[in-house]
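Student: coordinates for the following, if possible.
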Amino acid sequence: MVVDPIDVQEAEWNREVEIFLQQLENDLEETPKVVEKPPELKELPPNW
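Tutor: Predicted coordinates for the structure are as follows:
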């Protein structure tokens, strides 16, 4: 069986991403929820 190096690389990235997301979820659970208000959107001029 021939293993494509790209497949190996991709599998490794997927694992890295999984770990990263897991850590991210853990961090989110620990930190208090802060809801940041998005900046007000300015209306575009009518002739934009």
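
Student: from here on, just use CA atoms for contacts and neighbour counts.
Tutor: Will do.

Student: residues making contact with stretch 9-25?
Tutor: Applying Cα atoms under 8 Å, 6 or more residues apart in numbering, stretch 9-25 turns out to have no external contacts.

Student: quick one: the helices in the protein?
Tutor: 5-30 (DSSP state H).

Student: burial check on Val3, number of neighbours?
Tutor: As a burial measure, Val3 scores 7 neighbours (other Cα atoms under 10 Å).

Student: again with Glu30
Tutor: Residues within reach of Glu30, counting by other Cα under 10 Å, total 9.

Student: second input sequence below; structure requested for side-by-side comparison:
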Amino acid sequence: MITLDKEAGQYILDYMAGHKFRFPGEAIMDICQKYREEKKERMVVRYYYRSC
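Tutor: Here you go, the predicted model:
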């Protein structure tokens, strides 16, 4: 179980509605996956610009 502040909780509920998730865990997993993908892309771009 996790505890969220009101703003974070509302964000999860809005995200669930927007992506048609039934459970908060599904939304949190999706947000985490997208974060990991974005982080990976930023690392690739950063490496590319340092190589140039």
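
Student: the residue nearest to the spatial centre of structure 2 and Lys20 of structure 2, how far apart?
Tutor: Most central in structure 2 under Cα atoms, centre = their mean is Ile31, positioned 2.4 Å from the mean C-alpha point. Distance, Ile31 of structure 2 to Lys20 of structure 2, using Cα to Cα, to the nearest Å: 13 Å.

Student: ok, Met29 of structure 2 next?
Tutor: To Lys20 of structure 2, Met29 of structure 2 is 14 Å away according to Cα to Cα.

Student: swap in Glu38 of structure 2?
Tutor: According to Cα to Cα, Glu38 of structure 2 stands 22 Å off from Lys20 of structure 2.

Student: what's the answer for Ser51 of structure 2, then?
Tutor: In terms of Cα to Cα, Ser51 of structure 2 sits 41 Å off from Lys20 of structure 2.

Student: cheers, nothing more for now.
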